[in-house]
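*Asks:* Pasting the sequence and the predicted coordinates here, then a few questions.
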Amino acid sequence: MRRAHLLLTAAASLAVSACVAGPAPEIATPPPELPQSFAFSAAASDTATVAALLPVSDPAFTALAQAALDNGPSILEAAARVDSARARASGAGANRMPSVSGSVSATGTRTNAAQFGDNLPGGFSIDTEQLSYGGTLSAAWDPDLFGRLRAQERSALSLTEAAGADAAAVRISILAEIAGAVIDWRTLSAREDALGEDLVAAESLVALADIRERAGIAPGFDRVRAETAAEQSRSRISALDSQRAQIIGRLVALTAQSGQQVRDALRLLAPGASTPAAPASAPSALLTSRPDVQAAAARLAASDADLYAAAANRFPQLTLSAALGLLTFDTSTLLDDDAIAGSAGGSLLAPLFDFGRIQAQIDSAAADKQAAFQAYRGAVFGALGDAEAAYGLVAAADRELQAAMREEASATRAAELADVRFRAGLANFLTVLDARRVADSSGERAAAARGRAERARVLLWQALGGNEGRIAR
């Protein structure tokens, strides 16, 4: 009868809980529709690689990048977050296993015999001091009949994948920043070289104007104008030092190295400037190559598991438990049969009337999944936009570089012809100064344009998901 009563109670609980039980709501997550190709993409026959977009042949970049990968604060922080996510996933998996605990105790008790009064039966006495010894071994297990714990573990594992993708995104961002800083440093050096050549040419004009003034064949105003052009070149050279200081400060923060160590790396011999071709790629490749897209997809999977776990709260939870204990007042009888006590049982917890609490949790989890899906779509189209812009920027920067190089060649030739005509008495000094001024600015513009073309390739490398190549850990 007692067993039948227990079975009837369990059946009633299941029947009532069935009134609120049901599957998780369906949240549509259709895959985003992407175009077949990029508007500014390179030709399909191009065999260039993504890794070649980085300045991997520059020893300064490889040294600073390796230092950042080994000891950069941001990268180490991201790695610690991955370890934390793995620990949480391990804990979620352990929740599905039985829990076993044990305890031992020794308890002393002293009783006041007066509390029992003076009318005790004859021959009956009270032991007022007792010392008891005990031990207990207990176990409990949730068999997870409806998959709530399994869903929580899936969510934790997905968040671990998201943390790993976030760490990869941090590495790519750091490498892109270092590459950009090194390119900026090399560009400043190229600009300084161009301005140095301009200064030499301007000083030669100063010397020429001074000779002509002393000979009385030219006014002193020509010398003053030539000196002004020389001072302009000196001023522009001096202005480069402030930009160098900013670059060093940025690299110190990224690599966790001292300013002197950064300077030593930047002093390494620079290779020849290069502008590798942009590799061809398909928009769909961004789904597997971009870490931020992978992280968003993993978080979407985690939200789906969270929704399942919330819906599983509608169903009963069965817990099995058992305990084995020892209790004795004398250590010599600790292992006697009379000292052994045990219990075993199970409990069934079912929601009967929660007044909408579980449904509120389900609605919240469903909204979180919708938000995660939109975040995933945002990451996909953000990646698409980054790649489109980067391809367009590379094409525009290449056209600018070609035009700047043609301008530099033409302006230099014009300055040389003006100087020849002046020395032959066929042109005045103002014509020479104007031609020289145009040539001076064109050289610096060409150096800056080359730096922008190289930087555009770093942005494309980052937009396509990056490829650490030889410097990967």
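*Replies:* Here it is on my side, so go on. Numbers count the residues shown, from 1 in each chain.
*Asks:* Please make it C-alpha for all contacts and neighbour counts, starting now.
*Replies:* Noted.
*Asks:* show me where the stretch 151-300 of the chain has helices.
*Replies:* For the stretch 151-300 of the chain, helices defined by DSSP state H, counting those that start in this stretch occupy the ranges 220-255, 259-266, 286-289, 291-312.
*Asks:* and those as CSV, adding distance to Ala365 and mean neighbour count?
*Replies:* Compiled in CSV, the helices of the stretch 151-300 of the chain are given as follows (distance: least, CA to CA, whole Å; neighbours: other CA atoms under 10 Å):
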stretch, distance to Ala365, mean neighbour count
helix 220-255, 38, 17
helix 259-266, 48, 16
helix 286-289, 25, 17
helix 291-312, 5, 25
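*Asks:* Comparison target below:
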Amino acid sequence: MNNNQTRALGPLGAIMAAALLAGCASYSGIEPQSTLRGAQDVGLTAPASGAPAAPVPALAPQWWTQFGDPQLDRLVAQALEGSPNLRIAQARLARAQAVQELARSATLPQVQGSLEAQRQRFSATSIYPPPLGGSTRELGTLRLGGSWELDFFGKNRQALEASLGASRAAQADVEAARVVLASNVARTYFQMARLQDQAQVAQRTLAQRQESLKLVGDRVSAGLDTTLEQRQSEGAIPEARQQIEALQEQLQLARNALAALVGQTDLKVEPHSLATARPLEVPTTIPADLLGRRADIAAARWRVEAATHDIASAKAQFYPNVNLTAFIGMSSIGLNRLLESGSQEWGAGPALHLPIFDAGRLRANLRGKTADLDLAVESYNAALLEAVRDVADQLASAQSIARQQVDQREAQSAAESAYDIALQRYKAGLGTYLNVLTAETAVLNQRRLAVDLAARALDTQVLLARALGGGFQADPGTLRLATTNTR
């Protein structure tokens, strides 16, 4: 082997020798224990026996506008503009992006400049001979230096990928916070509408009971009823008033909750009747691509990705760390000579660091990163199972409520028919007005039930919209992760 070959193989041979010595610090036996679940593990696949399942249309990003209520649209927009919870998520995203930029900087060359000037007395009994020894001089240094870590084993590259995954997870968290906030505003708004509709029914109930009391009073005066019936009718009136007051209390609490969501303390809003809201289109099956529709699942999957790269970066720390360093500048004793040509200095060369004995620090760090991965995987699995359960629950409730509304409408129709008959008999002199009021009681009960079912239907549609992702639109990278079941 000639001298040129020897010089060329010198740095490479040093690196190889360092890699062998690094075997003293080993990461063997440290492996993740959790397994990532995929769509097929929770039944999110098309039927194997026939054609693929019909796709479920994706929700629009502003799905709440489909209810056809401009007042609701304005409230949601106002909440998304100034919610503290949403701003917290955005601040976390900004922090994650800053960490990503910090990790990126570690993969690039670094350049520093320095200028030093000091006055120093040199020891007369040290290494400096007279006249320097025993004198006091001014020292000056002007230097430009640089370094570049040669990432042979991918430590910095994997750290950058991990920070990118954390940043993407934080971005998905922002989208998830938007969905939750919009759904909470819509649910609270419809809750207020329910209470207002119920208050109207309660007002009519109070009026009906007052009419009934007057009728019973007339019958007592005529000797047709006793004071027992009169006392019973009198007791029904404060009960009706109490129901109205309870509804007003709940309405004010709902208004306060909506004001907190919107970020406006003096919120003045009167929701429209539930009957004016246009229902959302409700799917009949769980979409097979649910994993790519939900921001919370996307965030959990990106955290798994980040934890995977964190482990790779932790393993790379077991190998040598190679840096190239260089500097050029001026140095002199005496500031007046700093810029003279003879004050020039420069240097360049590699620096190699390798772990041989670290008292278990690297293995402990790797065990921690491995535990973080297991935590991220199980968190993702839990989020996936919860998402499937959430959609299944809302679909079951939506379908059941639709059937209940059919039965309730039939019952209300029968009650209204009985009321009409009682009213006609009273007008024809064949029945008493008390029979009319009794028949109206059944109608009012059905109207209360109709309001409750209408409110439940809208609330379930909002919850279903949230369970289906709330209009979250995943990017290609997220969709790739959603369909990947490997680490």
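*Replies:* Happy to help now that I have it. Fair warning: this is a prediction, and the values are worked out from it, not measured in the lab.
*Asks:* one step back: right, so of the helices of the stretch 151-300 of structure 1, which gets closest to Glu408 of structure 1?
*Replies:* Of all the helices of the stretch 151-300 of structure 1, the one in closest proximity to Glu408 of structure 1, counting by CA to CA, is helix 220-255 (16.6 Å).
*Asks:* From the contact counts, what lies against that closest one?
*Replies:* helix 59-71, helix 73-94, helix 148-214, helix 259-266, helix 429-463 (3 or more CA pairs under 8 Å, 6 or more residues apart in numbering; DSSP states H and E).
*Asks:* With distance to Glu231 of structure 1 added, can I get those in TSV?
*Replies:* Output for these, formatted as TSV (distance: least, CA to CA, whole Å):
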stretch	distance to Glu231 of structure 1
helix 59-71	32
helix 73-94	43
helix 148-214	8
helix 259-266	28
helix 429-463	12
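*Asks:* These: which one's closest to Ile126 of structure 1?
*Replies:* helix 73-94 (49.5 Å).
*Asks:* Pull up the aligned stretch in structure 2 for the closest one.
*Replies:* Counting by TM-score structural alignment, helix 73-94 of structure 1 pairs with residues 84-105 of structure 2.
*Asks:* Give me the mean deviation of the matching stretch from structure 1.
*Replies:* Stretch 84-105 of structure 2, aligned to structure 1 and superposed, deviates on average by 0.6 Å (mean CA distance after the TM-score superposition for structure 1).
*Asks:* ditto for stretch 200-217 of structure 2
*Replies:* Stretch 200-217 of structure 2 sits 2.8 Å off on average (mean CA distance after the TM-score superposition for structure 1).
*Asks:* okay, now Ala359 of structure 2: neighbour count?
*Replies:* With neighbours defined by other CA atoms under 10 Å, the count for Ala359 of structure 2 comes to 9.
*Asks:* On the three-state scheme, it is what?
*Replies:* Assigned by DSSP: H, G, I helix; E, B strand; the rest coil, the conformation of Ala359 of structure 2 is coil.
*Asks:* With Ala106 of structure 1 instead?
*Replies:* Ala106 of structure 1 is classified as strand under three-state DSSP.
*Asks:* Was I right to think it contacts Gln130?
*Replies:* No - the criterion here is CA atoms under 8 Å, and Ala106 of structure 1 misses it with Gln130 at 10.6 Å.
*Asks:* Kindly reformat the helices of the stretch 151-300 of structure 1 as CSV containing distance to Ala277 of structure 1.
*Replies:* Formatted as CSV, these follow (distance: least, CA to CA, whole Å):
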stretch, distance to Ala277 of structure 1
helix 220-255, 26
helix 259-266, 25
helix 286-289, 19
helix 291-312, 24
